[in-house]
Structure formats: structure tokens, C-alpha cells
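Undergrad: This is a predicted model, with the sequence first.
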Amino acid sequence: MLDLTQLRSFVAVEQMGSFTLAAERLGLGQSTVSQHIQRLEAELGRKLLARDTHRVVLTADGEALLGHARQILSIEGDVRQLFAGNSLRGSLRLGVSEDFVTSQLPDVLEEFVRSHPSVDLELTVALSGTLYEMQDNGDLDLVLAKRRLGDVRGTLVYREPLVWLARDPERIRRLESPLPLIAFPVPSVTRAIALEALRRQQMPWRIVCTCGSLSGLTAAARAGMGVLVQPRSMAPAGLMEIAPGWLPALEDVEFVLVPRKGADQLLVKALSEDILAKVRGPRSETLHLP
């Protein structure tokens, strides 16, 4: 019989791409997680994990195991909840900023749904400013979004720098002014910061593409239409960071959790704790295999 603890470590390493981050997530030592993987590989007689240039990845045998491991852990969670006397129930309206959805949200939701299967989540994805407006109108119970430095609303999750991105920075630099800018519509936080920085440096600009979807903005940037501003850790593939010195420096942004007064505090607390425990800001990481 496969060991549930070993399977849990295996799934965590796959999700986090790192033994160190998986250990932090599980509240274990890195050596303990490494031992779990070694014992699981010994039990199955197969190598499950390997390392590429950036992160720990699954082998073909690891890919074959992953779906079954998740299913086993899901069944185990369902059984525990079935006999838990304090199982949370109800609905929670969660608002998440557009650029966060494709990065770390899937892992957070997977764990929360597994731990609280009787909670119904209503997910809204929008710009941070729009989410705050919706919450002020009573339409959202919990918001995970960006705030500007100096804003005191919410609980800080992490802080990171904004960067200028382009498919070919040198080609953009050779263009005659004004700077072609790709941006979210108002009330985007990143848009406001970028425009303020350009105005301070008195650099001419024009917005060549506006879209409320990050996938749309990314497509425009990959097509070479202009420059896009994003948090560094959320830079889309296919775009390069523009080196400092040519364009003005951008201030950092902070990702925060903001609960609504009057929302179900038990549900808000449970999801907030999951997010604070699992979401990680940008950091340098040395990858280690056991």
C-alpha cells in the first residue's frame, strides 16, 4: 500500500517545483521531504523526479503517478471531512486580480477545495481596482489583489517589483518616440504606476493596446506591439525584461488580502490562512534533488 504522507510530499514537490518550497508548505524539513520521495521511488522501483535548468520536474513515471496520487489524496480528504464534526459549510465570494490567476491560484484552490469540500466558491477575476469597487458594493467577501505602496488596506501577502517587458527590447528602444505601451484599462494599478513614471521622466508615450485580460495583453506584447508592465515573478513567457536605465524605475506593488465586513468570518479565515501559508513571493531558489 502506498504511504499517504509520501504521496503528499510528492504532490507538493510537483506543485511547488522545489523541495525547499514543498517542505515549507507542508511544515516539514527539506530532508524529510527528500526521504519521503526516496522511499516512494524505492517502493515503486521508478525514478519520479528530475531537474531541468529552473525547477524540479516529473519524469514520465512521475507524470503517470501524479493523477492517481491526487485522486488518492482527494479520497482521503473526503473521508476525513465526512467524519469531521466541525466541517465548514456555506459559500464564499472570492475576487482575484487578473495577473494572479495564472500563477499561484490553482494550487491554492486545489488545497482549499480538498480541505473544505462543502464550501462553494464563487470566483471573480478582474482588475484590482474593480475588485475593490465590487467589495465596497457588497459583492465580494474576500479580495486578493494589488495595492500601491502606502495603501494600508488588507493584510500583506507579499511585495515585489514591477518591470518593463517586451518581446525584443532593443527593437523597441530603436523606435522613434513615443513609447508604445500595452496596458490594462483604468482602474489598473500597474497602468497608473507606469504612466506616472513616464510623466515624471517626461518621456512621450502612447497606449497602442488596451485589454482587460492578461492573455490579450500578453498576445499583443508577444506580437511585438510594444512594452508591457507586470510584476517580475508574473512575467509571461516569451517576453524579456528591459534592463534598468533606459525606462524610468517603477515602484513595487503589494499583494494583499482584504476581507469584507459582514462576511462569514470562519470561511474568510480558512481561505485567508490557506493563501498566506501557500502563496509565495519572488525569491531566489537553489534546487536540490535527494
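TA: Arrived safely. None of the values given here were measured: they were computed from a predicted structure. Residues are numbered from 1 along each chain as shown.
Undergrad: only C-alpha atoms for contact and neighbour calcs from this point on.
TA: Will do.
Undergrad: so where do the helices sit in the stretch 1-150 of the chain?
TA: For the stretch 1-150 of the chain, the helices defined by DSSP state H, counting those that start in this stretch cover 4-16, 19-26, 30-44, 60-82, 98-101, 105-115, 128-136.
Undergrad: structure B:
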Amino acid sequence: MLREFQTFLAVCRWGTFTAAARHLGMTQSAVSDHIHRLEDFTGVQLFHRTGRSATLNAAGEALRPLAEEALQITDRMRTGHGAGQLRGSLRVGTITSVHNSLMARALVAFRRAHPAVTIRLIRREGPMAGDVEREEFDLAASVLPNLPLLRTIRWIPLFRKPFVLIAPAATCAGTWREAMAMHTFMGYDLSWSAGVQIDDFLSRMGVPLRDTIWVDYLDTMITLVASGVGVAIIPRTALGEFTGLVREFEFGADTFHREVGLLRRARPPNGGAIADAFIETLRDEVRREAFAEPLP
């Protein structure tokens, strides 16, 4: 009955047979057949069917934790034979700033250790807690959210990086404040948590903004600064090809940080052994990340 349990839990998560079929790659009639077989097996009806929606009734609510437990036990049986034997899939959302660096390295290392796991890595900006709650992602690499997390979501800290001000290497400024006064400032949009952090910092420091360019991506900011367009406040990062074209100014005792971590469900629906293994791989790679301070 494992397939039927999986289908049952999919309907629970996504609310309709049609949505469950789409996420599972099945037809709606196949989903209906699975639910009917499960109801025949348990001897009870599991859903209130009203129009297009399917809402759990009391019997369905009672079965849900048992179905989750059955799949967790099966997952442990399937993955309990040591490293390299994990099988299944993992969907990971990630912000741009770690997509091509930390996440890419972790993906290579994880794939070598667990070649039977299929991974889907999706770059996305903005809040991802809702995506994790809806199980579009098993994990999502994100900056620390500004808003309180949902009760069903856990925050797992990975690392933090200090913010620095970067300016063109040819600047005559002697301090970060002088650099801000002499050059056009390029800032993150305030819809981004980094933008809010930087805006709060400048307000506390009493630094007024004159000319401002709004830029959404870290790589773009570094390129523009190296080209002499202006200055920017960014999480400290390896400059690569722009080393020598960009000058860094630290904030000393006023330093503030960007924290990056993972969002995951508090109760993974299918055990979570694959996600656990990927998190450990990420933690190993964090130790190799430039300027990153690992977080417990």
C-alpha cells in the first residue's frame, strides 16, 4: 500500500486530486483509483469531497500520521545500508548568491557520495518558506527571513558573512564614510532582506543617501563597482577576476552580518534522510566558503 499512502499524503498536501496528480506525474483517474483502494483497505472514507476540493475527515486525519510513519520506516529501511545507498529525490531552492558557489560545490560532493539520488536545484529570490510548506522544495537556502517563520517550518543556520563597502580601486576615499560621500551608492531593493539590513545600518550611522542606483544581484554590483560606476555594501565575498579593481572598506566595531541558512519542514513527510545527508554535505562545504563564519 506504499504507493497508495504516497498518493493519499499528496492529496492531503495539495488539497485536490488534480493538484496531487500534477505533482506526482499521474493522471487524476490514477489518483482516484489509489484513494479508492486505500479506502477499501481501511474500510472507511477518508475525505469530504466537495466540488474540486478534498478535505480530510476524522478518519483521514487519524490515518495521516500512520501513513507518514509507514513511509518514514520504509525510507529508513531503504537508506539504512550506509553511505552511497541513498535513493530518491531532493528538490532544493536557492538564492542566487550561493547558487553558483556553495550550492554548486555541495551538489558535486553529494552526487559523488550518493549517485542514486536525483536532485533538482532551482534558483529563486524572495521568501521561500511558503514553497517549503507546500513541499515544492524539500530544502531552501535563504537569508534569515525578516518575518517570523511558519510553525511547520524550521530554520537551520549555516553561516554568516560580514558586510563591507566596496569602491573602485582608484577611489581617493580614506574611510567608508568618505567613499559614500564621494561616489554614487548602489543599493539592494528594500524588498530584499539585505536591502533592509543595509538601510537600517545607514540610518543608525546617520549616513544620508544622495544618488542611488538599485541593483538586485551581487555579481552585478561587483562588476559595476569595478567599472567605476559607484560604491556598494555587500556581504564580503571573493572578488575573483575583479581583485585589484575593487577596494574594500570594513566597518570595524559597527560591522553587521548577513546570515544564510536552510528552510525545511519541521516534520518531513517522507522521513528526510536524503535532506539530512545533503545538509551535512553543505556544512562541510561551508568550511571552504570564503569569509564565511559557520553557525551551529
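TA: That came through fine. The model shown is predicted, which means the values in this text are computed figures rather than measured ones.
Undergrad: Do you know the score for how well these two fit?
TA: Between these two chains, after superposing, the TM-score reads 0.56 (TM-score structural alignment, normalised by the length of the first structure); 200 aligned residues with a C-alpha RMSD of 3.7 Å.
Undergrad: out of the helices of the stretch 1-150 of the first structure, nearest to Tyr158 of the first structure?
TA: Closest of these to Tyr158 of the first structure is helix 98-101, at 12.2 Å (criterion: C-alpha to C-alpha).
Undergrad: what does the closest one correspond to over in the second structure?
TA: Residues 96-99 of the second structure are matched to helix 98-101 of the first structure when aligned by TM-score structural alignment.
Undergrad: Contacts for that stretch, please.
TA: Ala104, Arg123, Arg124, Glu125, Tyr217, Leu218 (C-alpha atoms under 8 Å, 6 or more residues apart in numbering).
Undergrad: re earlier: just put the helices of the stretch 1-150 of the first structure in CSV and tack on distance to Met203 of the first structure and mean neighbour count.
TA: Compiled in CSV, the helices of the stretch 1-150 of the first structure are given as follows (distance: least, C-alpha to C-alpha, whole Å; neighbours: other C-alpha atoms under 10 Å):
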stretch, distance to Met203 of the first structure, mean neighbour count
helix 4-16, 40, 20
helix 19-26, 41, 20
helix 30-44, 48, 17
helix 60-82, 49, 15
helix 98-101, 26, 18
helix 105-115, 36, 16
helix 128-136, 26, 19
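Undergrad: Can I get those helices in JSON lines including distance to Leu276 of the first structure?
TA: As requested, the helices of the stretch 1-150 of the first structure are exported to JSON lines (distance: least, C-alpha to C-alpha, whole Å):
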{"stretch": "helix 4-16", "distance to Leu276 of the first structure": "15"}
{"stretch": "helix 19-26", "distance to Leu276 of the first structure": "10"}
{"stretch": "helix 30-44", "distance to Leu276 of the first structure": "20"}
{"stretch": "helix 60-82", "distance to Leu276 of the first structure": "21"}
{"stretch": "helix 98-101", "distance to Leu276 of the first structure": "14"}
{"stretch": "helix 105-115", "distance to Leu276 of the first structure": "10"}
{"stretch": "helix 128-136", "distance to Leu276 of the first structure": "18"}
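Undergrad: what about those, which gets the closest to Ile275 of the first structure?
TA: Per C-alpha to C-alpha, nearest to Ile275 of the first structure of those: helix 105-115, 6.2 Å.
Undergrad: ok and that closest one relative to helix 4-16, angle-wise?
TA: Relative orientation of helix 105-115 of the first structure versus helix 4-16 (axes from the mean of the first three to the mean of the last three C-alpha atoms, to 10 degrees): 150 degrees.
Undergrad: can you give me how far helix 105-115 of the first structure is from the chain middle?
TA: The chain centroid and the centroid of helix 105-115 of the first structure are separated by 12 Å under C-alpha atoms, centre = their mean, to the nearest Å.
Undergrad: With stretch 154-161 of the second structure instead?
TA: Stretch 154-161 of the second structure has its C-alpha centroid displaced from the chain centroid by 10 Å (C-alpha atoms, centre = their mean).
Undergrad: Could I get the full set of strands for the stretch 1-150 of the second structure?
TA: 47-50, 53-56, 88-94, 117-123, 139-143 (DSSP state E, counting those that start in this stretch).
Undergrad: quick one, which of those strands is packed in tightest?
TA: Sort those by mean neighbour count, taking mean count of other C-alpha atoms under 10 Å, and strand 139-143 sits at the top with a mean of 26.
Undergrad: Output the strands of the stretch 1-150 of the second structure as a markdown table; include the columns distance to Ala173 of the second structure.
TA: Below are the strands of the stretch 1-150 of the second structure laid out as a markdown table (distance: least, C-alpha to C-alpha, whole Å):
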| stretch | distance to Ala173 of the second structure |
| --- | --- |
| strand 47-50 | 68 |
| strand 53-56 | 63 |
| strand 88-94 | 36 |
| strand 117-123 | 37 |
| strand 139-143 | 31 |
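Undergrad: and of those strands, who's closest to Leu2 of the second structure?
TA: strand 88-94 (14.4 Å).
Undergrad: Measure the mean distance from that closest one to the first structure post-superposition.
TA: Superposed on the first structure, strand 88-94 of the second structure shows a mean distance to its aligned partners of 1.7 Å (mean C-alpha distance after the TM-score superposition for the first structure).
Undergrad: That strand to helix 102-113, inter-axis angle?
TA: Using the same axes, to 10 degrees: strand 88-94 of the second structure against helix 102-113 is 170 degrees.
Undergrad: could you give the angle of strand 88-94 of the second structure to strand 117-123?
TA: Angle of strand 88-94 of the second structure versus strand 117-123, following the same axes, to 10 degrees, is 20 degrees.
Undergrad: Let me see the residues that make contact with stretch 89-97 of the first structure.
TA: Under C-alpha under 8 Å, 6+ apart, the answer for stretch 89-97 of the first structure is 116, 118-128, 131, 139-146, 264, 267-268.
Undergrad: Once you drop chain neighbours, what's closest to Gly212 of the first structure?
TA: Phe184 (5.3 Å; C-alpha to C-alpha, 6 or more residues apart in numbering).
Undergrad: now do Phe47 of the second structure
TA: Of all residues not flanking Phe47 of the second structure in the chain, Leu56 sits nearest, at 4.5 Å (C-alpha to C-alpha, 6+ apart).
Undergrad: Quickly note the distance from the spatially most central residue of the first structure to Met16 of the first structure.
TA: In the first structure, the residue lying closest to the centroid (C-alpha atoms, centre = their mean) is Gln104, at 2.6 Å. Distance of Gln104 of the first structure to Met16 of the first structure, given as C-alpha to C-alpha, to the nearest Å: 9 Å.
Undergrad: go on, Gly62 of the first structure?
TA: 15 Å.
Undergrad: next one: Leu92 of the first structure
TA: From Leu92 of the first structure to Met16 of the first structure the distance is 26 Å (C-alpha to C-alpha).
Undergrad: how many neighbours does Ile222 of the second structure have?
TA: 24 (other C-alpha atoms under 10 Å).
Undergrad: Fine by me, we can end here.
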